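[1] Have a look; sequence and predicted model below, questions after that.
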Amino acid sequence: MNDVSIERAGDAQMPEILPLLAPLAGTQIVAFVARDGNGAMLGAGGIGWQSWGDPPGFPAWIHVMPDHRRAGVGRALARALIERTQGEAPALWAIRPLVEGEPAPAFAKAMGMEPRYRQLRFRGDAQRLYAHLVSILDRLRRHDRIPDGATCVRLDGNNAAAVAALVRREVRGASPAIGGWIAQALKDPTRRSAIDLDRSRVLEINGVVAGAVLTRRLADGDNSEIICTVVSPEVRGGWANVLVLTETTRTGAESTCDWYLFDCAHDNRDTLGLARRTGAEHLSTEENYYYAIAGRGAA
């Protein structure tokens, strides 16, 4: 690695850097940039300056320009992130899951990171998902399993803060930017990178937020990704998940959505069963990577 410098990014540099650190959008970012001797940008790395994950740590992301990979730029940026957080956080997390078989996991392992949460990604037909969930919900209703006062409503300014708090508290590996994504959607509902208010649903019991399914619209504008499903611990494991998922998939099945992307923890038997019974296609397996700083020093 010749004539490469790593420097802390100032406010004036952030507009140039932020597109490379898109996964950290919605967090308070501390960023570093790598440049060559002519000042050309080779890559950037950033930390979301807030605790996240279990075990706790700061979310981080590194992006190196394709023509400059495998030249030590990524390692230099990683060292800068680790040195900056030494004494401030016990660990770093890759804010986005890394796909098995791609170059990113190999880089993460070379930096001493360890995989923690394993997830499977599926693509499911919107109509089949909705029809299967309706059949389960109808059976629950016939047996009076849905309590009075349980209803699903649209995500809006009245319930946004409670939903974000529930996600941060109950969803393992949930992005620390979730509150920012919801805020973006409320400010500009047409922004595709934000939560899709039209196809997300919130479970309320007697007016109190008890669950949510949050989606975002994909690049084609018609299909959706389910980025988060959560219910409160006291209603977990049964009717609550089915009710809020049914109402969410209804919004897609009754519109232009042909399919959903959704993730599932490798040990989540309910969601794995739903994927299998509806013929969802397994697209990839992903893992969240973790680097323990405490007691290790800079890499």
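    Perfect, thanks for sending it. Numbering: from 1, shown residues only.

[2] switch to C-alpha atoms for all contacts and neighbour counts from now on
    Will do.

[3] Distance of Asp38 relative to Gly157?
    Just so we're on the same page, residue 38 is Asn rather than Asp. 48 Å (C-alpha to C-alpha, to the nearest Å).

[4] ugh, typo on my part, it should be His266
    In terms of C-alpha to C-alpha, His266 sits 34 Å off from Gly157.

[5] So if I had to pick from those two, which one is more boxed in?
    His266 (16 against 12; other C-alpha atoms under 10 Å).

[6] what's that one in contact with, if anything?
    Contacts for His266 (C-alpha atoms under 8 Å, 6 or more residues apart in numbering) come out as Arg118, Gln119, Leu120, Leu272.

[7] one more time with 7 Å, if that's ok
    Arg118, Gln119, Leu120 (C-alpha atoms under 7 Å, 6 or more residues apart in numbering).

[8] Return the member of these nearest to His282.
    Leu120 (7.1 Å; C-alpha to C-alpha).

[9] Restricted to strands, list the contacts of His266.
    Secondary structure from DSSP state E places Arg118, Gln119, Leu120 of the contacts of His266 in strands.

[10] Verify the stated contact: the first one with Glu287.
    This means Arg118. Yes. If you go by C-alpha atoms under 7 Å, Arg118 and Glu287 touch, sitting 4.4 Å apart.

[11] Pull up the distance across stretch 196-215, start to finish.
    End-to-end distance (C-alpha to C-alpha), stretch 196-215: 6 Å.

[12] OK, contacts around Ala106?
    Counting by C-alpha under 7 Å, 6+ apart, Ala106 has no contacts.

[13] What separation is there between it and Arg169?
    31 Å.

[14] Next: Val33.
    With C-alpha to C-alpha as the criterion, Val33 and Arg169 are 32 Å apart.

[15] Against that first model, consider the following:
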Amino acid sequence: MKGRIRRAQGADWAICRALVPEACGRTDCPIEGLILHPESGPRVGGAAVLRFDGHDAWLGLRVVPPVRRQGLGSYVFEAAVEAARAGGARRMVTAYDTLAEPGAQPFLEKHGFEAVTRITTFEANFPATAQILGRMRDELVARHRVPAGWVITTLARAPLEAVAQLFAAYVAQREDLAEAPLRLDREAGRWDRSPVILENGRPVGALITEKLGNVWKVEGRFVVRGYQSGVANAILLGAAVDLGMAHQASHFRFESRDDNRDTLKLARRMNARPLRVRTRFELALY
């Protein structure tokens, strides 16, 4: 099937936001939208949105179910590549939940994309998780592996600005977290229950968490250089368990990159189930 593609203007952006909302969230970058009109079927068959960030063009693309598998996805994609090159981009980047959309990866790889990172969101039963993580922490304490100068507290009682600066520096070093919505200095009250390790009043690690209904959710973690050992992680997770038990959480939700063997091993021990697999893909345009 063939169709027609035109640039999004005015009210067309409502279509783009409906079909590719994740690509329309930021307003601090140049953005371009493409609307697909198939020759038959629905009036709108899909949309592509390009967000230009330096030399990268972030792509969001959707084709509506009634006209999928008819070549229209490739048709829109080729138009998006032309628009990205015309806009000066040297690389195209996109991300999909490949668990929810198993067809995304074959489509993207067919068009030259390479999967560069995968981040899986897991969920586990909290009482069972608490036993495993609590035991790990207690064993470290019993073996005197915890540095004597460490104090375990919460973000509400920690020097917020110092924690926020350290977390921002951590995010800046992780390209896969470039879209992270978490900004501790703007949403401090939301994360007050997060466990923090202080050493002589200085934060050396934190596990940013919040309670969503009955779910204890880990939003992010950092440990400063020199302290990136299993001890710090186990202590933070053990503190999160104590907080979750106190607030009667029923499930524990966390994320792991596909190259984080320790967290993936822990997920298996917890019998955690994957909820989402956010996969980042990249394509060199030159």
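    Here it is on my side, so go on. Just so we're clear, the structure is a prediction, and the values are computed from it rather than from any experiment.

[16] what's the TM-score for these two chains?
    The TM-score (TM-score structural alignment, normalised by the length of the second structure) is 0.76; 277 aligned residues with a C-alpha RMSD of 3.7 Å.

[17] coming back round to it: of Val33 and Arg169 of the first structure, which one has the most company?
    Val33 (27 against 12).

[18] How about that one, nearest residue that isn't a chain neighbour?
    Leaving aside its sequence neighbours, Val33 of the first structure sits nearest to Ala44 (C-alpha to C-alpha, 6 or more residues apart in numbering; 4.3 Å).

[19] wait, that neighbour sits on His63?
    Yes. In this structure, Ala44 of the first structure is within contact of His63 by C-alpha under 7 Å, at 5.5 Å.

[20] Name the residue in those two with the higher neighbour count.
    Per other C-alpha under 10 Å, whichever of Ala44 of the first structure and His63 has more neighbours is Ala44, with 29 against 21.

[21] what does the more buried one align to in the second structure?
    Under the alignment (TM-score structural alignment), Ala44 of the first structure pairs with Ala47 in the second structure.

[22] Is that match in a helix, a strand, or coil?
    The local conformation at Ala47 of the second structure, judged by DSSP: H, G, I helix; E, B strand; the rest coil, is strand.

[23] doesn't His37 make contact with it?
    No. Contact criterion C-alpha under 7 Å: Ala47 of the second structure and His37 do not qualify, at 9.1 Å.

[24] residues of stretch 85-104 of the second structure that come out buried?
    For stretch 85-104 of the second structure, the buried set under the neighbour-count rule, 16 or more other C-alpha atoms under 10 Å, comprises 85, 87, 89, 91-99, 104.

[25] One more: stretch 14-25 of the second structure?
    Ile15, Cys16, Arg17, Leu19, Val20, Glu22, Ala23, Cys24.

[26] gap between the two ends of that stretch?
    Distance between the boundary residues of stretch 14-25 of the second structure (C-alpha to C-alpha) amounts to 12 Å.

[27] hmm, back to that, could you identify the most distant pair in the buried residues of stretch 85-104 of the second structure?
    So, these by C-alpha to C-alpha: farthest apart are Gly87 and Leu99, at 31.5 Å.

[28] ok, now how distant is the closest residue to Ile31 of the second structure other than its chain neighbours from Ala57 of the second structure?
    Spatially, and ignoring its direct neighbours in sequence, Ile31 of the second structure is nearest to Arg51 (4.4 Å; C-alpha to C-alpha, 6+ apart). Separation of Arg51 of the second structure from Ala57 of the second structure (C-alpha to C-alpha) stands at 5 Å.

[29] So between the two, which is more surrounded?
    Shown here are Arg51 of the second structure and Ala57; by other C-alpha under 10 Å, Ala57 has more neighbours (30 against 26).

[30] Could you say which helix or strand holds the nearest residue to that one once chain neighbours are set aside?
    Excluding the flanking residues, the one nearest Ala57 of the second structure by C-alpha to C-alpha, 6+ apart is Met92, at 4.8 Å. Using DSSP states H and E, Met92 of the second structure falls within strand 91-97.

[31] For that strand, which helices and strands make contact with it?
    Packing contacts for strand 91-97 of the second structure, counted by 3 or more C-alpha pairs under 7 Å, 6 or more residues apart in numbering; DSSP states H and E, involve strand 56-63, strand 273-284.

[32] after superposition, how close is it to the first structure?
    Taken against the first structure, strand 91-97 of the second structure registers an average deviation of 2.8 Å after superposition, with mean C-alpha distance after the TM-score superposition for the first structure.

[33] compared with the first structure, how much does the next helix or strand after that strand deviate?
    The element immediately downstream of strand 91-97 of the second structure (helix or strand, assigned by DSSP H and E) is helix 104-110. Here the mean offset of helix 104-110 of the second structure against the first structure after fitting is 1.3 Å, by mean C-alpha distance after the TM-score superposition for the first structure.

[34] Likewise for stretch 117-135 of the second structure?
    Counting by mean C-alpha distance after the TM-score superposition for the first structure, stretch 117-135 of the second structure comes out at 2.7 Å.

[35] distance between that stretch and the chain's centre?
    Centroid separation between stretch 117-135 of the second structure and its chain, computed with C-alpha atoms, centre = their mean, to the nearest Å, is 17 Å.

[36] buried residues in that stretch?
    Quick answer for stretch 117-135 of the second structure (16+ other C-alpha under 10 Å): 117-127, 129-130, 132-134.

[37] Also stretch 190-203 of the second structure?
    Residues Trp191, Asp192, Arg193, Ser194, Pro195, Val196, Ile197, Leu198, Pro203 are the ones in stretch 190-203 of the second structure that count as buried (16+ other C-alpha under 10 Å).

[38] quick one: which two of the residues you listed are the most distant?
    Trp191 and Leu198 (16.6 Å).

[39] Buried deepest among the helices and strands packed on strand 91-97 of the second structure, which one?
    For these, the largest average neighbour count (mean count of other C-alpha atoms under 10 Å) is found in strand 56-63, namely a mean of 23.

[40] and the end-to-end length of stretch 220-233 of the second structure?
    12 Å.
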